[in-house]
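Peer 1: Everything below, folded, please.
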Amino acid sequence: MIKLYDKGVYLLNGAEIIEDHVNVLSELKSKTGTQNISKEDAKEGTMAYEILHNHNTSSSKDKLKIKFDKLTSHDITFVGIVQTARASGLEKFPVPYVLTNCHNSLCAVGGTINEDDHMFGLSCAKKYGGVYVPPHQAVIHQYAREMLAAGGSMILGSDSHTRYGALGTMAMGEGGPEIVKQLLSRTYDINMPEVVAVYLTGTPRKGVGPQDVALAIIGAVFANGYVNNKVMEFVGDGIKNLSVDFRIGIDVMTTETTCLSSIWETDTQVKDFYEIHNRPKDYKELKPKAVAYYDGMVYVDLSQIKPMIAMPFHPSNVYSIDDLNANLYDILDEVEKKALVSLDNNKVKYSLKDKVRNGRLYVDQGTIAGCAGGGFENICDAADILNGKYIGADEFSLSVYPASQPVFMELVKNGSIAKLMETGATIRTAFCGPCFGAGDVPANNGFSIRHTTRNFPNREGSKITNGQIASVALMDARSIAATAANKGYLTSAEDVDVNFTKPKYFFDSKIYDNRVYNGVGKADPSVEIKFGPGIVDWPAMTALSEDLILKVVSEIHDPVTTTDELIPSGETSSYRSNPLGLAEFTLSRKDPAYVGRAKEVQKAEKARIAGEDIIAANGELKEVYDQIATKFKIDEKVTQIGSTIYAVKPGDGSAREQAASCQKVLGGFANIAKEYATKRYRSNLINWGMLPFLYDGELPFANGDYIFVKDIKKAVADKVSEIKAYVVNKGMKEFTLRLGELTDDEREIILKGCLINYYRG
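Peer 2: Down below sits the predicted model:
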């Protein structure tokens, strides 16, 4: 089904695969008749290299400084981004910047907070020359596919699922500060990434959808880090057997592999997509050169992939639906044991075996939604499966969210919506809520199957700390519909008899023409920005001091810590425009005592800055200073005092910068990790002036310990990679922290204390 190559591979004419070996260049010269072939030249044969090279503003092929063509954000990120950019000197948007409103459009918590954010966005689009997409019009990524993507271009978005590779656009999801850099006409600085080919061959079986293929790939590459921070380049003879909607459905899920970005070969079907969307000039044919070298290959036989399910609590926890049904109790027992890690062995009772009825797994809820599930073809196929069926009058419910108003309108016109409504399903407007726990929350102990992007803990809206627990499994819309047709009993789409009608899609742009504000190139400085009472400026942040005292205030040993666990999604989304208000939720579902501990440490730092008595603010520090004095002479006035957390591998998942900024506004000055799950989380730490320390080995410290780092400012400035640190309350026990590779700009940002300070000078 899926094979991972142990070595790099050469791809000849987009078809022939030659694994790297000692005499491979001789073999290539023989096959191509070309004498001047080298691995370095072949690396430049990828589509990814061509696009990155065309957007690189540096003179180096290895150290890239990228400028993107377009930017996009949604309503739980754009307020903080624009506020940061304004504080850093923003005058106007230098490239098209689209502000969509799809995350807080149905969340009723917080009074007028959500709509206040929307009005802030509209006023900023007018003042700085941006695009404003009102609530319910489109989810962020569907609008980008319909209106922004272009062959050979690059788009940066402040949402982790910013992926438009199937349309020939290299897109990346990053934290807000990276968007700020582009708004200030700065660059996205990365090393040239490795590129891994995803070779697709064969034709999907009837009933298999894009989510099935995506989950199979995620299951094969996530745990081993095969594509971590690399570009996934989709090639192969199987691409022609996939509709563009199918390709998009696979592509958007590449985020869950932890890759950096994705790009696909384009063909006449993609050309048709652009013509349907009235943008024929945006099509560009993309394919690898005659000889292209890849740092690895994921070989996928589409004909062997069956309907899949990603069980709680990660998209990589993958089984085929047939295997699950055939080995029900064994697999459910395995899933429950894995869940204990994600739930931190919490006292909340968690059982999936309770969902077995008459030997079948019963599901409480089905949802088809968002940038992954809400596409035209997914919903049409689901309607065909459910045509003439009924979902029943028991616990099971089904909701469907078309990804945009144009998609919704076409589904109304072709009768798909009527078919679905007749079954008992409910139809909603474009909304991302079911993907992050702000919509379709099931009852306590509920089990939800969703064609969305993630199934991390609490993504379904439950709160373990309040005794609530529910869980999500990811599935394709077709198998969700098959399950609905069986009134909630888990069913593979291969097990239903259906005639897929495959109606043609017609895009009507009048909805956007009449409703979306387009101010590109029309910035009006006279416009007053509308601030609601929930929109609060970033607090002042100080520069890095000479020496540093850190107190460990949380210690997490899960194999991976998601951004959802660092700052929860769901009900917190209404507070994302208030840095201090949102910070109250930091680690609330993983370590509820974290906020209180961090604030206690922060009292001492506030006293230091104000020139007040530090010991009076935190009595623990007297002993800390006494211990440090046994080895070093320090000046308390220039010794910063902050908190840190330890996590094995933090930062999987969302691009949201708040996973880092919330720690910073509570006085966090560092993370210590064995490794960082994604580049974007590490970048968020740096952009908020936090030290991204690395430590591999048995920990010399524990939660509650104080760590002293001498001459930290000098070490960062002098580009030192390894730094001596001391566990103060363990007799100044010495150990070594690493900083990893940092660019000159990143070092300066850390020294200044945050990106805002860096741009202020």
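Peer 1: only C-alpha atoms for contact and neighbour calcs from this point on.
Peer 2: Fine.
Peer 1: With adjacent residues omitted, what lies nearest to residue 658?
Peer 2: Among residues not flanking residue 658 along the chain, residue 567 sits closest, at 6.9 Å (CA to CA, 6 or more residues apart in numbering).
Peer 1: here's the other one to compare against:
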Amino acid sequence: MVKLYDGGAYLINGAEIVADNQDAAAVLKSRLGDCVPEKAEAARNTIAYGILKEHNTSGSMDKLKIKFDKLTSHDITFVGIIQTARASGLEKFPVPYVLTNCHNSLCAVGGTINEDDHMFGLTCAKKYGGVYVPPHQAVIHQFAREMLAGGGRMILGSDSHTRYGALGTMAMGEGGPELVKQLLNQTYDINMPGVVGVYLDGEPIPGVGPQDVALAIIGAVFANGYVNNKVMEFVGPGVEKLSADFRIGVDVMTTETTCLSSIWKTNDEKIKEFYDIHGREDDYAALEPGAVAYYDGMIYVDLSQIRPMIAMPFHPSNTYTIEELKANLMDILDDVEKKALVSLDGAVDFTLKDKVRDGKLYVDQGIIAGCAGGGFENICAAADILKGTSIGADEFTLSVYPASTPIYVELAKNGRLADLMQTGAIVKTAFCGPCFGAGDTPANNAFSIRHSTRNFPNREGSKLQNGQISSVALMDARSIAATAANKGYLTAATEIDANFSNPKYFFDKTIYENRVFDSHGAADSSVDIKFGPNIKDWPAMCALTDNLVLKVVSEIHDPVTTTDELIPSGETSSYRSNPLGLAEFALSRKDPAYVGRAKEVQKAEKAREEGKCPCEAFPELKPMWDKIKEAFPEMGSENTGIGSTIFAVKPGDGSAREQAASCQKVLGGWANIANEYATKRYRSNLINWGMLPFLIEKGDLPFSNGDYIFVPDIRKAVQEKQTAIKAYTVGDSLKEFTLRMGELTDDEREIILKGCLINYNRI
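Peer 2: This next block holds a predicted model:
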């Protein structure tokens, strides 16, 4: 089904894979004669290399400085981004910047907060020359597919699922500060990423959808980091067997592999037709790798062998075929419980075994929604399966969210909307809420199957500190519909006899023309920005001091810590325009005591910055301070910052939300300490908020939660590009250990030295 090559591989004429092993030279010579390129030359023949080269401004393909063609954000990120850019001197959006309103669309939490953010976005689009997509018109990524993507282009979005590779656009999801840099005509700086080929062969059988293919790939590559921070490039004869919608559905889920970006070959009529349908013929480009391309890894996928999949709680990589789950139901549910003990810290009693009725797994809820599930073909296939049936009148419910109003209108015109609603399903407007716990939140102990993007713990409404838990499994829309037709009993789409009608899609461009504000790049400086009372400026942040005293205020030993655990989604989204208000939620579901601990330490730093005695403001500090001063008499409040830090094994999986880092910063955080960082984007968020991304070797930690750490000469270490940094655990004595710092660009070092990106641009 899915095979990973041990090393790199060559691709000849887009069709033949040659593994990079001891036989490679002979095989290549037999195919190409004397025209065998050097490996480095062949690596330049990937689609990804060509696009990156076109957008690189550094002059070096080893150290990239990327300028993106377009930017996109939604309404839990764009306020903070624009506020940061304004504080740094923003006068005009230098490239097209689209502000969608698909996350805080309900306007139901926090009084006027959500709609205030929307009015902020509209007035900023007018003032700075952007595009404003009103609530319920489209989810961010569907609008980008329909109106922004283009062959060979690059788009940067402040949402982790910014993936438009199926349409020939290399897109990346990053934290807000990276968009701020683009708004200030700065660059996105990375080393040349590795490129991994994804060779698709064969053709999916009826009933298998894009989520099934995506989950099969995620299950094969997540745990081993096969594509971590690399570009996934989809090639092979199987690509042409997939519709544009099918490719899009696979592509958006590549985020869950922890790859950097994705790109697909587009040299076929189906992608050209997508652009034609949307009235953007000139944006199509036929992309394909060169005659001989070299990839740093290769994933072989036999599409004909893929079967309906399910990702059990609490991660998209916890994958099984539905057939396998049903055949080994109690054993797999037992394994899920064991994994949940780690993910949930034993905070609640968790089981799915009570969902087993007469040997079958009963599901409480089905959701088909958002950038992954809300596509036209997914919903039409679900309607075909459900037509003439009923979802029943028991606990099971089914909600469907088309990804854009144009899709919704076409479903109404072709009758699929009526077909769905006649079964008892509810069809709702374009909204991302179900993906992060702001819509269709399950009941306590309920089990939800969703064609959406994630099923992390603490995400879809769970509040462990209140004894509330719900669990989500990811599935394809087709199998969700089959389960709905079976009144909530888990069923694969391949188990039923359905006639898939595959209706043609017609896009009505007037829907957007009549409602979306598009400045066409014209800024109007006379427009006054509308600020609601919840929209706050960032607090002042001081520069990095010569030395640091850090108190460990949270210690997390889960194998992976998601951004949803660092800053919960759901109800907190209404406060994302208020840095201090949002910070109150930091780690609230993972470590409820974190905020209080961090604030106590911050008292000392605030006193220090005001020229007062830090030990008087925070008496607990005094014996530690005195102990450090015995060994380092030159340290004092004038040259030593005081703050908090957290330890996590592998933090940052999941969302691009910068607030996972900024909330720690505004609470006085100076650093994270980790064995590794799950994603580049989380590490970048730390850096852009002036936090040190420390690394420590795996093994017994030299400190515990509540301990103090002294890091002398840290400012000098950053300036001098040191990678090994001496630190000391402070107790009865000072015990030395080593922290490490991964590679930092010169600009990143300067950002850390000045305290944050705002200071970097302002000072």
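Peer 1: Give me the TM-score for this pair.
Peer 2: The TM-score (TM-score structural alignment, normalised by the length of the first structure) is 0.99; 760 aligned residues with a CA RMSD of 0.8 Å.
Peer 1: helix, strand or coil for whichever residue in the second structure pairs up with residue 89 of the first structure?
Peer 2: Using TM-score structural alignment, the partner of residue 89 of the first structure in the second structure is residue 89. Using DSSP: H, G, I helix; E, B strand; the rest coil, the structure places residue 89 of the second structure in coil.
Peer 1: Go ahead and confirm residue 713 of the first structure touches residue 544.
Peer 2: Yes. Counting by CA atoms under 8 Å, residue 713 of the first structure does reach residue 544; the two are 6.3 Å apart.
Peer 1: which residues do the two both contact?
Peer 2: Residues touching both residue 713 of the first structure and residue 544 by CA atoms under 8 Å, 6 or more residues apart in numbering: residue 751.
Peer 1: In contact with residue 333 of the first structure, which residues?
Peer 2: residue 353.
Peer 1: distance of it from residue 562 of the first structure?
Peer 2: 23 Å (CA to CA, to the nearest Å).
Peer 1: Residue 199 of the first structure: which element?
Peer 2: With elements taken from DSSP states H and E, the one containing residue 199 of the first structure is strand 195-201.
Peer 1: what do you get for residue 330 of the second structure?
Peer 2: Per DSSP H and E: residue 330 of the second structure is located in helix 329-343.
Peer 1: in the superposed pair, what's the mean gap between that helix and the first structure?
Peer 2: Once fitted to the first structure, helix 329-343 of the second structure is off its aligned match by 0.7 Å on average (mean CA distance after the TM-score superposition for the first structure).
Peer 1: ok, then the element right after that helix?
Peer 2: As assigned by DSSP H and E, the chain's next helix or strand after helix 329-343 of the second structure is strand 356-357.
Peer 1: so how far is that following strand from its chain's centroid?
Peer 2: Chain-centre distance of strand 356-357 of the second structure: 34 Å, with CA atoms, centre = their mean, to the nearest Å.
Peer 1: what's the answer for stretch 605-615 of the second structure, then?
Peer 2: The answer for stretch 605-615 of the second structure is 38 Å, by CA atoms, centre = their mean.
Peer 1: swap in stretch 710-720 of the second structure?
Peer 2: Put simply, stretch 710-720 of the second structure sits 32 Å off its chain's centre (CA atoms, centre = their mean).
Peer 1: quick check: it aligns to which part of the first structure?
Peer 2: Per the alignment by TM-score structural alignment, stretch 710-720 of the second structure matches residues 708-718 in the first structure.
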